[in-house]
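> Sharing a sequence plus its predicted fold:
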Amino acid sequence: MQRAYTRTNQHRLYDVTINYLGYYTDNGGYYYYNTEKGINYEETMVNVRHQISLPLHYMQLDSKKALPIGNDSFWIDLFTQAHYWGLILYEQDWLDRQTIDFLPTRTDINLGRQWLISMGEAADKIGLNIQYCMSLPRHILSALQIPRVTQARTSPDYAVHLDGKGQQWTIGISSMFADANGLAPFRDVFWSTSLQPGSPYKPNAEEVLSEREILIATLSTRPVSPGDAINYTNAQHIMKCCREDGLILKPDRPLTMINRLVSDWAFHDGVSQGELYSTRTNM
């Protein structure tokens, strides 16, 4: 399908957010709608930059409270202003809700596609890449015609994992679909330390296997994006994923479920018998 739509992976290969270590503040990060005591969001992010000893090349700002206010009437206006701020990647979140809960996209067969195409064309003119989040299969397939979409979330929010509501790291199947369509599979933010008091999640929120989080992030070829509190970042563990300058040492192919385990579903009523992944690197 990538050949049929002449999709290029040029933007994915050179996307700074995929190739270098960054910092995330979305749902699962310590500073998701949460700041250090006594200071505002901007001051907290400045402290993250100066007090976390990692070679961070970018920061993801999730909340509207973190973003400058500008004219977002048209994509070209928004992206022009955002580029001026220093934006290198635009995350289009809540794609499922904007498609399912918005009557015009449910009744006009062309409107949803036109929306995504215009977004992608504007991003290409300005030189920005795009990440899809909470996307439906139709959005991933649409990205075949939008080369500026370089990555897509293939998991629920990390907060689901911290609150003990599900195994959020299991992306072996969804990563297959994303990569087949030319997108790097993104598994969201993570903690590098098990317990981080004062987070916006339940009091006993815990990351049981932080090294697994770092490993999955690295081998998925996606952004490696810790979201720890300033004093709870395990820089020693995180730096195992990259060079001293932050360049991620990732494989050539994303981590995905092995075919044998997928085929076994047919003999177990569609229930997975475990998680067993593989990847590949050409030397």
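Perfect, I can see it now.
> going forward, measure contacts and count neighbours with C-alpha atoms only.
Will do.
> Tell me how far Q10 lies from R280.
Distance check for Q10 against R280: by Cα to Cα, to the nearest Å, it reads 20 Å.
> Y90 too?
29 Å.
> swap in R12?
18 Å.
> Comparing those two, which residue is more hemmed in?
Of the pair R12 and R280, R12 is the one with more neighbours under other Cα atoms under 10 Å, namely 22 against 12.
> Comparison target below:
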Amino acid sequence: MADTTVSAQPGWIILRSRARNSTMKTDTQTPPKSILALFFQLGGMVVPILLIWAWLVYSFAAQHIDSARQFTERGETTLATVVSKEYERKRTVDGEMFTLYLLDLRYETQAGEAISITQSVTVFEYNRIETGDTIDIIYLRDAPEIIEVTPGINAQRAMLLCVALAIVLALAICMTWVAARRAMDAIQARKLGTREEVALIEVRRKGLPILSRRVQLIWSESTGRAGQSMSRAKAKFGDFKPGDPLIVFHGDRRSWWAGDIGDRAP
């Protein structure tokens, strides 16, 4: 909306137009957003990340399940002597330091073959086993250098990873449902909800002031209820100030700012 002032000077007319309610232009010029765009904007972006995590967990679980199956089908038990133990500090390609725990073992297969290997173990196994100990191990009949220092460890790891996989998938399903419900509510509010012009109360920082750099628009509705926009970087709301008019749509659960979900098609 604009105020137009007409002033006359000899021989010509000057029209002065002063723009007003620039924030409302931002509201009304925002095209309607699709349900998919709103889904990702309202938390759905987490779902692909969770699914990637689920795929990684599944990959590790499948490896341990396969190893557990091999030791169950082709594993043989024997006694191994711990000749020595040591650990090494190594660096990953990213520059992160990690510790590799090693046991030097000597054992004999049921076929009489003497085997000496250096086996990497977990820190718990490393601390539990001392040099000179005799421990039970399981080796593969057709590959006796492949062993389990703790019998059944692959099955235990597979079980833990399957539990982790179930948790990640459950989170992905929950986030899908939450984001889809929010997106549907926003779409329904834009299509069927009451369209109201409200006044901006403040631009409020979201989360902890020290950690968060995102802000929200806070407004007051005719019902007395306070509404809030989606959070954005502070620079996105740099031109907003208290008292500016905003267009909102009333949904079943909350109100939605037209600048977030798009204005209703005329």
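Nice, thanks for sending it over. Remember, it's a predicted structure, so these values are computed and weren't measured experimentally.
> What does the superposition give as a TM-score?
Put the two chains on top of each other and the TM-score (TM-score structural alignment, normalised by the length of the second structure) is 0.18; 78 aligned residues with a Cα RMSD of 6.1 Å.
> mind listing what's buried in the helix or strand containing Y58 of the second structure?
Secondary structure assignment for Y58 of the second structure, by DSSP states H and E: helix 46-74. Applying a neighbour-count criterion of 16 or more other Cα atoms under 10 Å, one finds 46-47, 50-51, 53-54, 57-58, 61, 64-65, 67-68, 71 buried in helix 46-74 of the second structure.
> So which elements touch that helix?
Taking 3 or more Cα pairs under 8 Å, 6 or more residues apart in numbering; DSSP states H and E as the contact definition, the neighbouring helices and strands of helix 46-74 of the second structure are strand 134-140, helix 153-192.
> which stretch among those comes nearest Q9 of the second structure?
For these, the distance to Q9 of the second structure is smallest for helix 153-192, at 47.6 Å, taking Cα to Cα.
> Return the distance of the closest one from the chain's centre.
11 Å (Cα atoms, centre = their mean, to the nearest Å).
> wait, what's in contact with L100 of the second structure?
87-90, 120-121 (Cα atoms under 8 Å, 6 or more residues apart in numbering).
> which stretch of helix or strand covers E88 of the second structure?
With the criterion set as DSSP H and E, the secondary-structure element containing E88 of the second structure is strand 75-91.
> From the contact counts, what lies against that strand?
Contacts of strand 75-91 of the second structure with other secondary structure elements, assessed using 3+ Cα pairs under 8 Å, 6+ apart, are made with strand 97-108, strand 134-140.
> Now the element after the longest one, going C-ward?
Scanning forward in sequence from strand 97-108 of the second structure by DSSP H and E, the next helix or strand is strand 114-121.
> Next secondary structure after that next one?
Next along the chain from strand 114-121 of the second structure, counting by DSSP H and E, comes helix 123-128.
> what sits up against that next one?
When contacts are defined by Cα under 8 Å, 6+ apart, helix 123-128 of the second structure is touched by residues 85, 101-103, 150.
> and which of those residues is nearest to W219 of the second structure?
Y101 (59.0 Å).
> residues touching the nearest residue to that closest one once chain neighbours are set aside, list them.
With sequence-adjacent residues excluded and distances taken as Cα to Cα, 6 or more residues apart in numbering, Y101 of the second structure is closest to Y87, at 4.4 Å. Contacts here follow Cα under 8 Å, 6+ apart; on that basis Y87 of the second structure touches 99-102.
> Pipe those into a markdown table and attach distance to I137 of the second structure per row.
Shown next, in a markdown table, are those (distance: Cα to Cα, whole Å):
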| residue | distance to I137 of the second structure |
| --- | --- |
| T99 | 23 |
| L100 | 20 |
| Y101 | 17 |
| L102 | 15 |
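> Just the buried ones out of those residues, please.
The neighbour-count test (16+ other Cα under 10 Å) applied to the contacts of Y87 of the second structure identifies 101-102 as buried.
> Could you point out which of the contacts of Y87 of the second structure is nearest to R205 of the second structure?
Comparing every one of those with R205 of the second structure (Cα to Cα), the shortest separation belongs to T99, at 42.3 Å.
> can you tell me which residues contact the closest residue to the closest one other than its chain neighbours?
Closest residue in space to T99 of the second structure, ignoring its immediate chain neighbours: R89 at 4.6 Å, by Cα to Cα, 6+ apart. Remark: with contacts taken as Cα under 8 Å, 6+ apart, R89 of the second structure is in contact with 97-100.
> neighbours around T26 of the second structure, how many?
Using other Cα under 10 Å, T26 of the second structure has 15 neighbouring residues.
> now it: how far from A258 of the second structure?
9 Å.
> same check, this time on V46 of the second structure
In this structure, V46 of the second structure and A258 of the second structure are separated by 24 Å, where distance is defined by Cα to Cα.
> Repeat that for D27 of the second structure.
Relative to A258 of the second structure, and taking Cα to Cα, D27 of the second structure is found at 5 Å.
> what is in contact with the two at once?
Counting by Cα under 8 Å, 6+ apart, the residues touching both D27 of the second structure and A258 are 246-247.
> Neighbour count for those two, which is higher?
Between D27 of the second structure and A258, counting by other Cα under 10 Å, A258 is the more crowded of the two (26 against 20).
> I'd say that one and Q228 touch.
No - applying Cα atoms under 8 Å as the test, A258 of the second structure and Q228 come out as separate, 11.5 Å apart.
> Kindly reformat the helices and strands packed on helix 46-74 of the second structure as JSON lines containing mean neighbour count and distance to W219 of the second structure.
Listed next are those as JSON lines, based on neighbours: other Cα atoms under 10 Å; distance: least, Cα to Cα, whole Å:
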{"stretch": "strand 134-140", "mean neighbour count": "18", "distance to W219 of the second structure": "67"}
{"stretch": "helix 153-192", "mean neighbour count": "18", "distance to W219 of the second structure": "17"}
